[in-house]
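Asker: structure for the following, please:
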Amino acid sequence: MNELESILHRQRWDVYDESSAGLAQNAMHSFAMDDTLCRIASSDPERGICRTWVHGNTIVLGIQDSRLPYIEEGVRFLEDAGYRVIVRNSGGLAVVLDPGVLNVSLIFKDEKRLSIDSGYEAMCAFVREWFKEFDLVIEDREIAASYCPGRYDLSVAGRKFAGISQRRLRGGVAVQIYLAVNGSGSERAGLIRSFYEQAVNGAPVKYSYPRIDPAQMASLSEITGRPLTVEGLYHSMLLTLKGFAGRLGNMALSEADWTVYEENLDRMIKRNEKVNLL
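Answerer: Got it, this is the predicted structure:
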């Protein structure tokens, strides 16, 4: 079994679904929860954890974004547009979360034999299997004019609908993907482009922020021409995951796990306090 197969094929995949409950939660919860699940997954090499999550209108900034010269004006612009703003605890730049964006985290034990790229490649393979009914040619390459561009952007005919990130800590790996299921990809991109215009305002910056072309982003509904829903894709994802699992189950956290979660959430809160977003 090669690296990619060893990541996806598990004796057990446990599902922690927050695709509905997350709508009422601050998105800081999700980053704290994935860190908690990394610690849990680190103790069992045969087990994988799949967490699904959706949040209300939120912009998740990268650490570099939070240091832009006119960040206060940029945050005010987003808040006036009806979005909550937080800073993540991992790499990457600004992304949009809303009820039409489904996030999936595949979490498993870190092993020395697994390269960083193998985690990204496993998620790409998982998505292609998941969406094979749509008969799409899904490319994994950077879409430079998208928000939060990266080597493992997923696109069809040059229009990005998903981005992948990865976090490794406490002996666990969380490979995270955001999928624009429905809604307007170009409107989301236009919002982030306007944020950068407000937060930079012509001043010199210390990193290369993306020059966004809204036409290069789309939702999966726009790409396929189908009225897709988060709920529908969640159920098809479970069927896909079942094909990689000896057993598929639901997950619950222990009291000790919740204690670890509270510690992780406190760290997220303090991070956001440092950049004056709370």
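
Asker: CA atoms for contacts and neighbours, from now on please.
Answerer: Will do.

Asker: other residues contacting the longest helix anywhere in the chain?
Answerer: Longest helix in the chain, counting residues (DSSP state H): helix 255-274. Contact partners of helix 255-274, identified using Cα atoms under 8 Å, 6 or more residues apart in numbering, comprise 28-29, 31-33, 35-36, 40, 86-89, 278.

Asker: what residues sit buried inside it?
Answerer: Along helix 255-274, the positions that meet the burial threshold by neighbour count (16 or more other Cα atoms under 10 Å) are 257, 260-261, 264-265, 268-269, 271-272.

Asker: ok, now stretch 236-246?
Answerer: 237, 240-242, 244-245.

Asker: and which of these is nearest to S118?
Answerer: Sorting those by how near they are to S118, with Cα to Cα, puts F244 at the top with 16.3 Å.

Asker: now that closest one: how far from L253?
Answerer: Shown here: F244 relative to L253, a distance of 23 Å by Cα to Cα, to the nearest Å.

Asker: then F195?
Answerer: Applying Cα to Cα to F195 and L253 gives a distance of 37 Å.

Asker: could you also give me the structure for this second sequence? I'd like to compare it with the first:
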Amino acid sequence: MSTIHDLLKPQTYRFIDQSNLGPGFSALQSFAMDDALSISVGERMSPTTARLWVHHNTIVLGIPDARLPYIQDGINFLKSQGYEVIVRNSGGLAVVLDEGVLNLSFIFPDSKQVNIHDGYDAMVTFIQYLFEDLTDQIKAYEITQSYCPGTYDLSIDGRKFAGISQRRVKNGSAVQIYLDVSGSGRERAALLKRFYEIGKREQDTRFTYPAIDPSVMASLNELLGVHLTVAEVRDRILIKIHELSDQIVTAPLEGEEIEWFNKRFEQMIKRNEKALENLEE
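Answerer: Alright, predicted model coming up:
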């Protein structure tokens, strides 16, 4: 266990499972939840927290995506394919969330003292640890022709199945990863490739949007030749965090945490309205 990052070995984990709340659970609520937990963990009101979440047919845009020259046409296309569209409050660009994509957030304390790269490194080592019985080939480097490319893309044989972002609030940090567990990574990538084609067209833009090649993306099932479900990966995560800590507690938001959540949720709604304020319904 020497390869496991120290951030992943607290005495106690708080475990919050929101992976089965259904289509009514909005991604706006999810990001507000991580903000509230970041404040709580940063204030030492809550131990280090692992939260699981799934959203049905949702495209999460980054702020630069909302500035595409033909963004309304792009959003109309995504909605025509049955997707809800929101703008997130953490870094990065558009990602696809659906029933085959499991999201994991680790909420760590002491963000003002801990290097931002430590949060990313911790998540990378955890995912390698999570699937160590299936592969030792998970690598972290940018897959430039994927959607939402970044330094901490996770891939096997050059095909990406996960991306990591991080958001710091007060003295806590939420390190978030999406894991394409099942379904077609190529189809998800093709959807966003078309979104950018429609939203950018041939216009020159100050920001460089990804030139997506769907063949560089895949789900874990496609890459490993297995039949994992989101529920099975959830169980794996619970087992691993139990191995890494002395105790796991399960507790919903309470007291001030609920107030922080409500405030952050309202901010997320306003942020989305502002980001898309010039667009027609």
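
Asker: of F195 and L253 of structure 1, who's got more company?
Answerer: Counted by other Cα atoms under 10 Å, F195 of structure 1 and L253 do not tie: F195 has more neighbours, with 21 against 13.

Asker: related to what we said a few turns ago, including distance to P214 of structure 1, could the buried residues of helix 255-274 of structure 1 go into TSV?
Answerer: Putting the buried residues of helix 255-274 of structure 1 into TSV (distance: Cα to Cα, whole Å) gives the following:
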residue	distance to P214 of structure 1
D257	41
V260	39
Y261	36
N264	35
L265	33
M268	30
I269	31
R271	30
N272	28
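
Asker: where in structure 2 does the helix or strand hosting H29 of structure 1 fall?
Answerer: Under DSSP states H and E, the secondary-structure element containing H29 of structure 1 is helix 28-41. Using TM-score structural alignment, the residues of structure 2 aligned to helix 28-41 of structure 1 are 28-41.

Asker: how far does the matching stretch sit from its chain's centre?
Answerer: Relative to its chain's centre, stretch 28-41 of structure 2 lies at 13 Å (Cα atoms, centre = their mean, to the nearest Å).

Asker: over to stretch 150-159 of structure 1?
Answerer: Distance of stretch 150-159 of structure 1 from the chain centroid (Cα atoms, centre = their mean) equals 15 Å.

Asker: check stretch 166-185 of structure 1 too.
Answerer: Relative to its parent chain, stretch 166-185 of structure 1 has a centroid offset of 3 Å by Cα atoms, centre = their mean.

Asker: may I have the distance across that stretch, first residue to last?
Answerer: Terminal residues of stretch 166-185 of structure 1 lie 23 Å apart, using Cα to Cα.

Asker: would you mind pulling the contact partners of it?
Answerer: Identification of contacts with stretch 166-185 of structure 1 by Cα under 8 Å, 6+ apart yields 34-35, 37-42, 90, 100-111, 119-120, 123, 161-165, 214, 217-222, 227-230.

Asker: contact partners for Q137 of structure 2?
Answerer: By Cα under 8 Å, 6+ apart, the residues touching Q137 of structure 2 are 156-157.

Asker: show me the helices in the stretch 1-150 of structure 2, by range?
Answerer: Per DSSP state H, counting those that start in this stretch, the stretch 1-150 of structure 2 carries helices over the ranges 27-42, 71-80, 116-130.

Asker: ok, back up a step: filter the contacts of helix 255-274 of structure 1 down to the buried ones.
Answerer: Neighbour-count burial (16+ other Cα under 10 Å) is assigned, among those, to 28-29, 31-33, 35-36, 40, 86-89.

Asker: so in structure 1, which strand runs the longest?
Answerer: Ranked by residue count under DSSP state E, the longest strand found in structure 1 is strand 159-169.

Asker: tabulate the buried residues of stretch 236-246 of structure 1 (TSV), appending secondary structure and distance to N2 of structure 1.
Answerer: Rendered in TSV, the data for those read as follows (DSSP: H, G, I helix; E, B strand; the rest coil; distance: Cα to Cα, whole Å):
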residue	secondary structure	distance to N2 of structure 1
M237	helix	23
T240	helix	19
L241	helix	18
K242	helix	19
F244	coil	14
A245	strand	16
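
Asker: may I see those residues organised as JSON lines, with distance to V200 of structure 1 added?
Answerer: Below are the buried residues of stretch 236-246 of structure 1 laid out as JSON lines (distance: Cα to Cα, whole Å):
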{"residue": "M237", "distance to V200 of structure 1": "39"}
{"residue": "T240", "distance to V200 of structure 1": "42"}
{"residue": "L241", "distance to V200 of structure 1": "42"}
{"residue": "K242", "distance to V200 of structure 1": "46"}
{"residue": "F244", "distance to V200 of structure 1": "45"}
{"residue": "A245", "distance to V200 of structure 1": "47"}
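
Asker: of those residues, which pair is most distant in space?
Answerer: Between any two of these, the greatest separation by Cα to Cα is 12.4 Å, found for M237 and A245.

Asker: R226 of structure 1 versus the closest residue in space to D44 of structure 1 that isn't next to it in sequence, what's the distance?
Answerer: When the adjacent residues along the chain are set aside, D44 of structure 1 lies closest to K109, with 6.6 Å between them (Cα to Cα, 6 or more residues apart in numbering). Using Cα to Cα, K109 of structure 1 is found at 36 Å from R226 of structure 1.
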